[in-house]
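Trainee: Fold the following.
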Amino acid sequence: MLSKTLKEETKDLHVALEKAMVPMIKDIRAKEDYVKVLELFYSYFGGLEKKVDTVGHLNLPDYHLRRKKEAIANDIVSLNGTLPALTPDQHLPDITNKLQALGALYVMEGSTLGGIYISKMIAGQLNLEDGKSLSFFNGYGDQTESMWTSFKSSLEQLVVEPGEQAMVIQAANETFTRFKNWIDLKATG
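Mentor: I've put the predicted structure just below:
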């Protein structure tokens, strides 16, 4: 199964990204701190979505529901933040075909699973009421698990050849790596 192989083959880079992100999330003490975290996601995921859109139709019937940029933008605006520029292409993974796009989407869709826990943590740290300003990290709400299962099922149907699977895995790994590098760059800049 591709989804199981993807999880195994991206594990180390996924963990490296989490090690860069988790301390930032735990250190959120004010809305401005939270906005900075959202800005990282907005710039990176917004840039990724733009690149994914250039490859054309992905045969994901619910792709329009899987967009992240708008939810992040709504959260930033609700906190009186300003939307940052999107991550420049040279800091994003190569996405020139549908397989690479699916690898990048694997990373973005996977973020919804951890987002459930992150949203609870942030809500507690900032006393955010009724999930306000947490639409991105709340993912699909009660539908998060079923949306993840649906995405993995789509991957299994769309990517069957070993060479295609390798390309999806490589793109997912590059997406994790480039996101961590972006976080590191913004932390030092």
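
Trainee: going forward, measure contacts and count neighbours with C-alpha atoms only.
Mentor: OK.

Trainee: Name the residues of the longest helix anywhere in the chain that are buried.
Mentor: The helix spanning the most residues in the chain, taking DSSP state H as the definition, is helix 98-126. Buried residues in helix 98-126, counting neighbours by 16 or more other CA atoms under 10 Å, are found at 98-110, 112-113, 115-116, 118-119, 122-123, 125.

Trainee: helices and strands around that helix, which ones?
Mentor: Applying 3 or more CA pairs under 8 Å, 6 or more residues apart in numbering; DSSP states H and E, we find helix 98-126 packed against helix 2-26, helix 31-53, helix 144-158, helix 162-188.

Trainee: Any idea how far the longest one is from the middle of the chain?
Mentor: Translated: helix 162-188. Distance, stretch centre to chain centre, for helix 162-188: 11 Å (CA atoms, centre = their mean, to the nearest Å).

Trainee: Could you measure from the residue lying closest to Leu102 once chain neighbours are set aside over to Asn138?
Mentor: Counting by CA to CA, 6 or more residues apart in numbering, Leu102 lies nearest to Val168, which is 6.3 Å off, once chain neighbours are set aside. Using CA to CA, to the nearest Å, one gets 26 Å for the distance from Val168 to Asn138.

Trainee: Ala73 is in contact with Ser135, correct?
Mentor: No - with contact defined as CA atoms under 8 Å, Ser135 does not reach Ala73; the gap is 9.6 Å.

Trainee: neighbour count winner among the two?
Mentor: For Ser135 versus Ala73, neighbours defined as other CA atoms under 10 Å are more numerous around Ala73 (24 against 19).

Trainee: compare with the first, here's sequence two:
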Amino acid sequence: MMPVMQPSLSLEAYARLLRQLQGVVEPLEARLLTLTLPAPFGIGLRLKKAPLLMRDLAALPATPPVRLAPPPLAGVPEALGALYVLEGATLGGQVITRHLRRHLGLTPERGGAYFHGYGPDTGRMWQAFGEAMNRWGTVGEEARVIGGAQMTFRAFGDALRRVPA
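Mentor: Modelled structure (predicted):
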């Protein structure tokens, strides 16, 4: 569903894709900021992906904004599931960043910041996230965490189905 790795990807198609992702990421980050998540997750460091999308979109051909409702996260366990999806995407973003540089000439400074994510700190941030998940102690809440992740995956899937291949 992620057309970003297609060799035929154009700047216009990439900009449309980012708008669809923004339609999920922006309201999702806003919702996550309304919840009190455990300190070990470093939310202040992690919930900065929507501004990266805005920066990228400013460097690309104009596309109309897309507004989508965030997944209905009932509480902290569901929010951690959503955060798992956002953080996991940063790992794949490292591969996408190299592809964008080769095929579209995009860099983290010009149009490729969102997928670049934490850059060289991505591995360390992912490891810290995993450690926080293990320490948080989701005993009895596993189904809710998984449910939050599933809702978030569905929201991204719904958004990506709107992007023409």
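
Trainee: before we move on, the earlier item: check the mean deviation of the longest helix of the first structure from the second structure.
Mentor: Once superposed with the second structure, the aligned residues differ from helix 98-126 of the first structure by a mean of 0.6 Å; criterion: mean CA distance after the TM-score superposition for the first structure.

Trainee: corresponding residues in the second structure for that helix?
Mentor: Mapping helix 98-126 of the first structure onto the second structure (TM-score structural alignment) gives residues 76-104.

Trainee: What range does stretch 34-44 of the first structure cover in the second structure?
Mentor: Taken onto the second structure by TM-score structural alignment, stretch 34-44 of the first structure occupies residues 14-24 there.

Trainee: and Leu11 of the second structure, how many neighbours does it have?
Mentor: Leu11 of the second structure: 17 surrounding residues under other CA under 10 Å.

Trainee: picking up where we left off before, report the angle between the axes of the longest helix of the first structure and helix 31-53?
Mentor: With axes from the mean of the first three to the mean of the last three CA atoms, to 10 degrees as the basis, helix 98-126 of the first structure and helix 31-53 are set at 170 degrees to each other.

Trainee: Alignment lookup: Asn173 of the first structure to the second structure.
Mentor: Applying TM-score structural alignment, one finds that Asn173 of the first structure aligns to Gln150 in the second structure.

Trainee: Against Val85 of the second structure, how distant is its match?
Mentor: 9 Å.

Trainee: what's the answer for Ala155 of the second structure, then?
Mentor: For Ala155 of the second structure, the distance to Val85 of the second structure (CA to CA) stands at 11 Å.

Trainee: Any figure for the gap between the spatially most central residue of the second structure and Gly105 of the second structure?
Mentor: Geometric centre of the second structure, nearest residue: Leu86, 4.1 Å, by CA atoms, centre = their mean. Distance from Leu86 of the second structure to Gly105 of the second structure, counting by CA to CA: 25 Å.

Trainee: How about Gly111 of the second structure?
Mentor: Taken as CA to CA, the span from Gly111 of the second structure to Gly105 of the second structure is 9 Å.

Trainee: just Phe115 of the second structure next, same as before
Mentor: Between Phe115 of the second structure and Gly105 of the second structure the computed distance is 14 Å (CA to CA).

Trainee: out of the two, which sits in the busier spot?
Mentor: It is Phe115, of Phe115 of the second structure and Gly105, that has more neighbours when counted by other CA under 10 Å, with 26 against 13.

Trainee: Need the counterpart of the more buried one in the first structure.
Mentor: Match for Phe115 of the second structure (TM-score structural alignment): Phe137.

Trainee: thinking its match is in contact with Ser119, fair?
Mentor: Yes - Phe137 of the first structure is within contact range of Ser119, at 5.2 Å (criterion: CA under 8 Å).

Trainee: Of Val168 and Asn138 of the first structure, which one has the most company?
Mentor: Val168 (25 against 22).

Trainee: who touches that one in this structure?
Mentor: By CA atoms under 8 Å, 6 or more residues apart in numbering, the residues touching Val168 of the first structure are Leu99, Gln100, Ala101, Leu102, Gly103.

Trainee: Quick one: which of those hold up in the second structure? List them.
Mentor: Retained in the second structure (both residues aligned by TM-score structural alignment, their matches' CA atoms under 8 Å) from the contacts of Val168 of the first structure: Leu99, Gln100, Ala101, Leu102, Gly103.

Trainee: how deep is the closest residue in space to the third one that isn't next to it in sequence tucked in, by neighbour count?
Mentor: The one in question is Ala101 of the first structure. For Ala101 of the first structure, ignoring the flanking residues on the chain, the nearest one in space by CA to CA, 6+ apart is Val52 at 5.2 Å. By other CA under 10 Å, the residues close to Val52 of the first structure number 22.

Trainee: so who does Val52 of the first structure touch?
Mentor: By CA under 8 Å, 6+ apart, the contact list for Val52 of the first structure reads Ile95, Lys98, Ala101.
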